[in-house]
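Q: the following block contains a protein sequence and its predicted model.
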Amino acid sequence: MSNNSGKTILALAAGAAIGAGVGILFAPDKGSKTRVKIKDGYKDAEKDLKKKFDKLSEEVKTKISSKKVDLEGSYEDLLSNMSYKTEDVISFLEIKLSELKDKNAKLQK
């Protein structure tokens, strides 16, 4: 996504520069009019780049937000699973401790 957007922005900037250069070479207007046209062309290109950047920025924010929600869900699942496993381990250890106490009591007699 970002690679294609970067290429698009680079191509747009290169196209604007080439277009401005060709426009200057073949301009039938006076220099002052040509400069105004170039300035307007740059303003249009700047607006277009800003729109594309804003769109890309919004897409990135949306993707990050969705990944954050996925990560939070995974984290909650992990904690829940760990809690169950911890309870299983504690239960197992309590059983083993009880067995050891019984064996120790028999050995003490």
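A: Received the coordinates, thanks.
Q: from here on, contacts and neighbour counts on C-alpha atoms
A: Noted.
Q: centroid-nearest residue for the protein?
A: Most central residue of the chain, judged by C-alpha distance to the mean C-alpha position with C-alpha atoms, centre = their mean, is I64 at 4.3 Å.
Q: which SSE is it in?
A: helix 31-108 (DSSP states H and E).
Q: how far off centre is that helix?
A: In terms of C-alpha atoms, centre = their mean, to the nearest Å, the centre of helix 31-108 is set 10 Å apart from its chain centre.
Q: packing partners of it?
A: Packing contacts for helix 31-108, counted by 3 or more C-alpha pairs under 8 Å, 6 or more residues apart in numbering; DSSP states H and E, involve helix 2-25.
Q: got a list of contacts for the helix it packs on?
A: 34, 38, 41-42, 45, 49, 56 (C-alpha atoms under 8 Å, 6 or more residues apart in numbering).
Q: second structure for comparison follows:
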Amino acid sequence: MANNVGNTLLAVVGGAAIGAALGILFAPDSGDKTRKKIKDGYKDLQKDLKSKLVNAKVDLEQTYEELLSNMSYKTEDVISFLETKLADLKEQNAKLQK
């Protein structure tokens, strides 16, 4: 999951950089207009990245909670199994003691 987020962020940043460079090279507008477009594009990119990071954080927290929950159930299963085996061993030991 973290790899997907990293790849997505890299793709967004790379795409924005390429788009900005091409926009500047082929811009029919004046310098002021071009700078405003770059500034607006940067703000849009910033908002998009912030949104993606917030979503990634939420996904990470949910995955962490699910992992803890699953581990808790597995731990209970292991403890129950070991308690059953211990009871069996005690019973076998009691038979051998007689």
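A: Structure's in. What do you need? All values derive from a computational prediction rather than experimental measurement.
Q: TM-score of the superposed pair?
A: The TM-score (TM-score structural alignment, normalised by the length of the second structure) is 0.83; 98 aligned residues with a C-alpha RMSD of 1.7 Å.
Q: before we move on, the earlier item: in JSON lines, list the contacts of helix 2-25 of the first structure along with distance to A105 of the first structure and neighbour count.
A: JSON lines is the format used below for the contacts of helix 2-25 of the first structure (distance: C-alpha to C-alpha, whole Å; neighbours: other C-alpha atoms under 10 Å):
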{"residue": "T34", "distance to A105 of the first structure": "104", "neighbour count": "16"}
{"residue": "I38", "distance to A105 of the first structure": "97", "neighbour count": "19"}
{"residue": "G41", "distance to A105 of the first structure": "94", "neighbour count": "16"}
{"residue": "Y42", "distance to A105 of the first structure": "91", "neighbour count": "16"}
{"residue": "A45", "distance to A105 of the first structure": "88", "neighbour count": "18"}
{"residue": "L49", "distance to A105 of the first structure": "82", "neighbour count": "17"}
{"residue": "L56", "distance to A105 of the first structure": "72", "neighbour count": "15"}
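Q: okay, now V5 of the second structure: neighbour count?
A: V5 of the second structure: 14 surrounding residues under other C-alpha atoms under 10 Å.
Q: K47 of the first structure now?
A: Other residues near K47 of the first structure number 12, with proximity taken as other C-alpha under 10 Å.
Q: for it, give me its contacts.
A: Listed by C-alpha under 8 Å, 6+ apart, K47 of the first structure has no contact partners.
Q: map it onto the second structure.
A: In the superposition onto the second structure, K47 of the first structure corresponds to K47 when matched by TM-score structural alignment.
Q: re earlier: would JSON lines of the contacts of helix 2-25 of the first structure with distance to S80 of the first structure be doable?
A: Compiled in JSON lines, the contacts of helix 2-25 of the first structure are given as follows (distance: C-alpha to C-alpha, whole Å):
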{"residue": "T34", "distance to S80 of the first structure": "69"}
{"residue": "I38", "distance to S80 of the first structure": "62"}
{"residue": "G41", "distance to S80 of the first structure": "58"}
{"residue": "Y42", "distance to S80 of the first structure": "56"}
{"residue": "A45", "distance to S80 of the first structure": "52"}
{"residue": "L49", "distance to S80 of the first structure": "46"}
{"residue": "L56", "distance to S80 of the first structure": "36"}
